[in-house]
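Visitor: Pasted the sequence and its predicted model underneath.
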Amino acid sequence: MQAFRPLLALLVGAATARALKMNSWQARLDKALLDVDLGLGSRLRLFGKAVTDPALAADVQRSLSAIRASGFAQGHPEAIDTLFPMGTTARADLEGLAALRRQIPEVLQQQRRQPLSDAPRGAVPLPPLPDAAEVLSSLVALATDREKQASLREETKDLLRRTPKGLETPKYAVVRTLDGPGTLGAAELRAYEPFTVARTSMRGSGAGAAGEGFNTLAAYLFGKNERAQSMAMTMPVQTAMRDADGACAQPSSMAFVLPARFADAPPAPLASSGVRIDTVPARLVAVQAFAGLATDEEVQRQRAQLLRALADASLAPADGAELILLQYNSPLTVPWRRRNEVALEVAGGIAAARAAAAAGAAAIVGGAAPDSEPAGGVAATAVASAGASAPLAARPSQDESDEL
């Protein structure tokens, strides 16, 4: 990873010009209305600056003119690009809601196709109702324990966050973005550091098999192992998909990333648990993010889109690479805010990563800034994920961003 640091610094420095301008009225209004972590005073200050910005009236007028000139069907894309540019939460919400229009019918159709025999094997019966005294004791503890109250507030906010806070993830650096119409931004090439996972094989497909795999891994993570060692939940949940004749078939395995402090010496799984420990080596991975529900059809669409982006960049998946579905959110998260990704290992490994980083840096320095770069862009991800010693201009502090 040290070999990437100079290239990442160049990417970070150049990316500040590509990111959504944090002092624009769109960014201020978006933050004032949709940022779940902002205090009331900061919301009011940002809202006031947004609505008094002369550019707001000009942009609204330009959007209305585009719709009048071209009609709503042809003019509304320009209006949306002007009022809700890529990088705003509002834009991601709009595209997430649009995705749900096709995903929800697919979920319903998938449920109708699901045979009863695919119900999870060995399903655990519903637990008995909790004891009333225990419930009362828990409520009293919650009412008097500030730490528990803060934890509950954060968990509640996570239901509205695209990426939950406080959960550990594998370390990676974004070395290049790839052109494409992704709803949550362009596809990315990521150089991942090695990490360790707990994995279980999937039997069948659909919600039943996914639930069984999740429960098996959660039991291991929360203490059903040889050490009775409880570990913190991490993200994302990784589901490997079999790939046959150029089309993804049913899931083959599900994996939880282990916290880094357990990576070298993880607790041994119980012999009958069906869990095994795997080490995922350092590798170059192409990733396409999407919002909403990860239906079979949506995964196929995103896979096809990712393959097109790779082909356009003269890259290809590694031989035998499995498609990996990455899911970051609780099932209770509002559907249009859910962050999902499809990922494929890229042929060429570290050598391809160096070439991709060099090509990406040249493209950023020499080309015009694309309108579709998300806020923070390469800069935010590289600094946050890789710890690169690069400028932090693209990531203002909370106090600074409140006053923009």
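Guide: On my side now, so go ahead.

Visitor: CA only for contacts and neighbour counts going forward, please
Guide: OK.

Visitor: Strands of the stretch 101-250 of the chain, residue ranges please.
Guide: For the stretch 101-250 of the chain, the strands defined by DSSP state E, counting those that start in this stretch occupy 172-178, 187-192, 195-201, 237-244, 247-257.

Visitor: got the angle between the second one and strand 172-178?
Guide: Think strand 187-192. Per axes from the mean of the first three to the mean of the last three Cα atoms, to 10 degrees, the angle that strand 187-192 makes with strand 172-178 is 150 degrees.

Visitor: Can you give the distance of strand 187-192 from its chain's centre?
Guide: 13 Å (Cα atoms, centre = their mean, to the nearest Å).

Visitor: Likewise for stretch 343-352?
Guide: The answer for stretch 343-352 is 20 Å, by Cα atoms, centre = their mean.

Visitor: Now that stretch: buried residues?
Guide: Ala343, Leu344, Glu345, Val346, Ala347, Gly348, Ile350, Ala352 (16 or more other Cα atoms under 10 Å).

Visitor: okay, pairing it with this:
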Amino acid sequence: MRLNHSTQLSFIWRIFLTAAASIATLRIGAGLIAWRAANVLEKPTYTVVKRLPLSRGSGEVEIRKYEPYLIAETIVDESSMRRAGSVGFGRCAGYIFGKNTPVGKTEPEKMAMTAPVRSVGQAGEKMAMTSPVRSEGNKKGNTKISFVIGSKYNLQNAPRPIDKSVKVKRVDGHYLAARSFSGPPPSDDRVAEERSKLVQVCEREGIRVKGGKDETYVYGYHDPVVTPNLLRKNEVCVMIDGSGLN
């Protein structure tokens, strides 16, 4: 029996809606799995020293004291952290996932992922980030991209990178003022806006912001593709002088 044109269109439309619903369900399911997996990753250890209200509007700023940790870092000749991130991510991910020489061993070692994504650059008018990496940029075009290395390693036992552009470094203990929010990796304007809020609160509280002019840290705790934007956690931070805060 042949279907008329209207019936055929209705049948095709039902197939399309069913397929779209199935894809959406799979997408949400994969996103939740990715979100849960990221939430249990090892993170740098820190203590919240204070929680301070914003100067205007709702929300708060966390003042944190971080313990030392290691990073795998590479330098990319690019002032935009979004563009530099794709290059730096590949280098650092290669190190974490096996492009390394373990101390006292011959076989490469696959190391565990950690969180958050760390990006550090000059906010100024604009600044961007990618995930899951840490990047540190300046206006001359050099951007540092890095992954956090798990706490079971130190400078003596961490595997040596095969890629000579990747270096294992120690991040000393430090203090940050941090703002948390959900959504996709923040735009340049969003980062600059959040940094401005942090600086205003620090000035109000008499806390000195350290680092170069407009230096800003951007942290991403979840991947920017699979995890739904509503569940993604981002942070914008500035380095501060922690003397007198304890």
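Guide: Yep, that arrived. What you see is a predicted model; the values in this text were computed from it and never measured.

Visitor: quick one: TM-score?
Guide: A TM-score of 0.71 describes the superposed chains when it is computed by TM-score structural alignment, normalised by the length of the second structure; 195 aligned residues with a Cα RMSD of 2.6 Å.

Visitor: hmm, back to that, out of the strands of the stretch 101-250 of the first structure, flag the one nearest Leu326 of the first structure.
Guide: strand 237-244 (4.8 Å; Cα to Cα).

Visitor: returning to what we had before: reformat the strands of the stretch 101-250 of the first structure as CSV; add distance to Ala219 of the first structure and mean neighbour count.
Guide: Below are the strands of the stretch 101-250 of the first structure laid out as CSV (distance: least, Cα to Cα, whole Å; neighbours: other Cα atoms under 10 Å):
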stretch, distance to Ala219 of the first structure, mean neighbour count
strand 172-178, 27, 25
strand 187-192, 27, 25
strand 195-201, 11, 21
strand 237-244, 14, 19
strand 247-257, 11, 20
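
Visitor: Export those strands as JSON lines, with columns for distance to Arg112 of the first structure.
Guide: Shown next, in JSON lines, are the strands of the stretch 101-250 of the first structure (distance: least, Cα to Cα, whole Å):
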{"stretch": "strand 172-178", "distance to Arg112 of the first structure": "37"}
{"stretch": "strand 187-192", "distance to Arg112 of the first structure": "33"}
{"stretch": "strand 195-201", "distance to Arg112 of the first structure": "25"}
{"stretch": "strand 237-244", "distance to Arg112 of the first structure": "22"}
{"stretch": "strand 247-257", "distance to Arg112 of the first structure": "17"}
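
Visitor: Of those, give the one that comes closest to Ala90 of the first structure.
Guide: Closest to Ala90 of the first structure of the strands of the stretch 101-250 of the first structure, according to Cα to Cα: strand 187-192, at 19.9 Å.

Visitor: can you name the residues of the second structure that that closest one overlays?
Guide: Here strand 187-192 of the first structure aligns to the second structure at residues 61-66, judged by TM-score structural alignment.

Visitor: so how far does the matching stretch sit from its counterpart in the first structure?
Guide: Its aligned residues in the first structure lie a mean 0.5 Å from stretch 61-66 of the second structure after superposition (mean Cα distance after the TM-score superposition for the first structure).

Visitor: give me the element Ala357 of the first structure is part of.
Guide: Here Ala357 of the first structure, judged by DSSP states H and E, is contained in helix 349-366.

Visitor: got it, and Ser10 of the second structure?
Guide: Using DSSP H and E, Ser10 of the second structure maps to helix 5-39.

Visitor: next one: that helix to chain centre, how far?
Guide: How far helix 5-39 of the second structure lies from its chain's middle: 29 Å, per Cα atoms, centre = their mean.

Visitor: now stretch 50-58 of the second structure
Guide: Per Cα atoms, centre = their mean, the centroid offset for stretch 50-58 of the second structure relative to its chain is 23 Å.

Visitor: Nearest to the middle of the first structure, which residue? Look it up for me.
Guide: Arg339 (4.0 Å; Cα atoms, centre = their mean).

Visitor: counterpart of that residue in the second structure?
Guide: Looks like Arg339 of the first structure aligns to Lys233 there (TM-score structural alignment).

Visitor: what's the answer for Ala27 of the first structure, then?
Guide: Under the alignment (TM-score structural alignment), Ala27 of the first structure maps onto nothing in the second structure.

Visitor: How about the secondary structure of Ala27 of the first structure?
Guide: Under DSSP: H, G, I helix; E, B strand; the rest coil, Ala27 of the first structure falls in the helix class.

Visitor: Just give me the longest helix of the first structure.
Guide: Across the first structure, the longest stretch assigned as helix under DSSP state H is helix 54-83.

Visitor: so that helix corresponds to what in the second structure?
Guide: So helix 54-83 of the first structure sits over no part of the second structure, by TM-score structural alignment.

Visitor: how about that helix: buried residues?
Guide: So, applying 16+ other Cα under 10 Å, buried residues of helix 54-83 of the first structure: 56, 59, 62-64, 66-67, 75-76, 78-79, 82-83.

Visitor: any chance of the residues you listed in TSV, with distance to Gly377 of the first structure too?
Guide: Output for the buried residues of helix 54-83 of the first structure, formatted as TSV (distance: Cα to Cα, whole Å):
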residue	distance to Gly377 of the first structure
Leu56	24
Asp59	23
Arg62	26
Ser63	25
Leu64	29
Ala66	28
Ile67	30
Gly75	27
His76	25
Glu78	22
Ala79	23
Thr82	19
Leu83	19
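
Visitor: Relative to Val12 of the first structure, which of those is nearest.
Guide: Thr82 (25.3 Å).

Visitor: Tell me if I'm right that the residue nearest to the centre of the first structure and Phe290 touch.
Guide: Yes. Counting by Cα atoms under 8 Å, Phe290 is a contact partner of Arg339 of the first structure at 6.3 Å.

Visitor: doesn't Lys31 make contact with Leu44 of the first structure?
Guide: No. If you go by Cα under 8 Å, Leu44 of the first structure and Lys31 don't touch, sitting 10.5 Å apart.
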